[in-house]
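S.K.: Have a look at this prediction, sequence included:
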Amino acid sequence: GSVTPKRWLREFRVDHSTLEALEEGQEVTGDIFTEIQRVDVTGTSKGRGFSGVMKRHGFGGKPRTHGTHESFRGGGAVGAGADPGRIFKNTRMAGQYGNTQVTIRNLEVVRFVADQNLLLIKGAVPGPNGGMVCVRASKKQPR
C-alpha cells in the first residue's frame, strides 16, 4: 500500500459506515473528537520497578520504637497459620509496580486545536509525558 513505516501501529474497530468513508493510507486527525464531550484514555502507567508494600499498596508501616528491629517498612505477617496452611491469592505484597495498561474513563474534552492537531483533555492521562495513548469516545456516562 501507500503507507510508510511508522513508530506505532494500532488497529481500531470501526463500524461499516465509518470504514467506507476512509481510504487506505488516509491520515485520521483529532477532529473526529469535535462533537464528543467525554473520552476514555488508555495508556501504559509509569513503571516504578520492584516496590515495597508502603509505596505499592499504601501500607502504614510499623512503629519506629517499642522494639521494632529492621522491619519498619515491611508488610508484616501474610499467612493465617496451619489452617489454611497457605497464603491466599491476591495477598498484597511487594513487587512490580506500574508499567501496566490503565484506562481512565470519562475525561472531559476541553477543545481540539486543529492547526497543531492537539486534543486538550482535562484530567489524569496515564503514562509519561510524550507517551503513546489510545483515546476513544466514552462508553459509560458519569454518575
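M.R.: That came through fine.

S.K.: okay, CA-based contacts and neighbour counts for the rest of this
M.R.: Noted.

S.K.: Return the set of buried residues in whichever strand or helix holds residue 39.
M.R.: Element membership for residue 39, per DSSP states H and E: strand 38-44. Buried residues in strand 38-44, defined by neighbour count with 16 or more other Cα atoms under 10 Å: 38, 39, 40, 41, 42, 43, 44.

S.K.: what about versus this one:
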Amino acid sequence: MPGIIGKKIGMTSIYSADGRNVACTLIEAGPCVVTQVKNPEVDGYRAVQLAYGERKEKNTPSALKGHFAKAKTTPKRKMVEFRDFREEFEDKVVLGNTITLEDVFIEGDFVDAVGKSKGKGFQGVVKRHGFGGVGQQTHGQHNRLRAPGSIGACSFPSRVFKGLRMAGRTGGERVKVLNLRILKIYPENNLVLVSGSVPGPKNSLVILEK
C-alpha cells in the first residue's frame, strides 16, 4: 500500500541505540477503510481510496452518504486516493476492507509526511522571509527595524515585479516532508513514531506515504 491517513498527536523524543536523543513525532495512523477501488478498465489507472476519522451523519452531504454506504461504513472525515499500489496488496484492496498500520509500514521504513502547516495570518517580511530590517539598527533609523525597504526602481520599469518577497498571508499551506524514518510502531494503539517534525498543529490530519 502506498500510504495511510492519520492524525498528529504531538512531539516527543526517544533515545537511539547509540545513546543519541532523537526528536520525533507521534502519529495515530489508521485504521482506514477502503471506500473505492479504481482499475484501468473503468477509470484508466489503478488506485485505492482510503477514508479515515469519524464524521457526523447530519454534516455529511447526501452524495457522500451513498458513497460510504456502498462501502458499508459510517461517514468519514477525510478521504485520500493512493495510486499504483503493489500487487501483493490486491487481496486487501477490497471495498469495505479495513487497512491498519501494520498492513502498510514496518519499523525502519522511510516515509513522506504530508500535512497543512500552521496558519500565521498576515505577517511582515521579517517573520515571513527572515529579513533583517532596514539599517540593522544603525544610523538612527529607530522606526524602520522591521520594514521591507525599497521595493522597486524609478521611471524604469515603473512597476513592482511579480514574486517580490513582501508581507502577506503566511502558513496554512500543504507541506510535504521527505524521508522520515519510522522509529517505533505500536500496533495495538495504531500509533507510529517518526523521526523529525511533521507539518501542522496537534490533532491535524497527516498523510504518510511510502
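M.R.: Looks like it arrived, so ask away. The shown structure was predicted, so the numbers you read here are calculated from the model rather than taken from an experiment.

S.K.: Need the max-distance pair from the buried residues of strand 38-44 of the first structure.
M.R.: Of all pairs drawn from the buried residues of strand 38-44 of the first structure, the greatest distance, 20.1 Å, lies between 38 and 44 (Cα to Cα).

S.K.: On the three-state scheme, the spatially most central residue of the first structure is what?
M.R.: Centroid check for the first structure by Cα atoms, centre = their mean gives residue 102 as the closest residue, at 2.0 Å. Following DSSP: H, G, I helix; E, B strand; the rest coil, the label given to residue 102 of the first structure is strand.

S.K.: Ok, residue 35 of the second structure next?
M.R.: What three-state DSSP gives for residue 35 of the second structure is strand.

S.K.: List the contacts of it.
M.R.: If you count contacts by Cα atoms under 8 Å, 6 or more residues apart in numbering, residue 35 of the second structure has them with 48, 49, 50, 51, 67, 68, 70, 71, 95, 96.

S.K.: Return the subset of those lying in strands.
M.R.: Judged by DSSP state E, the contacts of residue 35 of the second structure include 48, 49, 50, 51 as members of strands.

S.K.: Closest one of those residues to residue 89 of the second structure?
M.R.: For those, the nearest to residue 89 of the second structure is residue 48 (10.5 Å; Cα to Cα).

S.K.: now for that closest one: what does it line up with in the first structure?
M.R.: Aligning on TM-score structural alignment leaves residue 48 of the second structure without a counterpart in the first structure.

S.K.: Excluding chain neighbours, what is closest to residue 48 of the second structure?
M.R.: Excluding its sequence neighbours, the residue lying closest to residue 48 of the second structure (Cα to Cα, 6 or more residues apart in numbering) is residue 37, at 4.7 Å.

S.K.: what's the offset of the strand holding residue 39 of the first structure from the middle of its chain?
M.R.: 8 Å (Cα atoms, centre = their mean, to the nearest Å).

S.K.: cool, stretch 107-122 of the second structure as well?
M.R.: On Cα atoms, centre = their mean, the centre of stretch 107-122 of the second structure falls 4 Å from that of its chain.

S.K.: Check stretch 182-194 of the second structure too.
M.R.: So, by Cα atoms, centre = their mean, the centroid of stretch 182-194 of the second structure is 17 Å from its chain's centroid.

S.K.: The first structure: matching residues for that one?
M.R.: Following TM-score structural alignment, the partner segment of stretch 182-194 of the second structure in the first structure covers residues 109-121.

S.K.: What residues sit buried inside the matching stretch?
M.R.: 109, 111, 112, 119, 121.

S.K.: which one of those is nearest residue 71 of the first structure?
M.R.: Using Cα to Cα, these come closest to residue 71 of the first structure at residue 121, 42.8 Å.

S.K.: do you know how far that closest one is from residue 128 of the first structure?
M.R.: 15 Å (Cα to Cα, to the nearest Å).

S.K.: The ones in strands among the contacts of residue 35 of the second structure: which two are farthest apart?
M.R.: Greatest spacing in those, by Cα to Cα: 48 and 51 (10.0 Å).

S.K.: who has more neighbours, these two?
M.R.: Using other Cα atoms under 10 Å, the more surrounded residue of residue 48 of the second structure and residue 51 is residue 51, with 27 against 21.

S.K.: what about residue 142 of the second structure, how many residues close to it?
M.R.: 11.

S.K.: can I assume residue 182 of the second structure sits in a helix?
M.R.: No. Counting by three-state DSSP, residue 182 of the second structure is not found in a helix; it is strand.

S.K.: which ones are touching residue 128 of the second structure?
M.R.: Listed by Cα under 8 Å, 6+ apart, the contact partners of residue 128 of the second structure are 167, 168, 170.

S.K.: ranges for the helices of the first structure?
M.R.: Per DSSP state H, the first structure carries helices over the ranges 16-21, 53-57.
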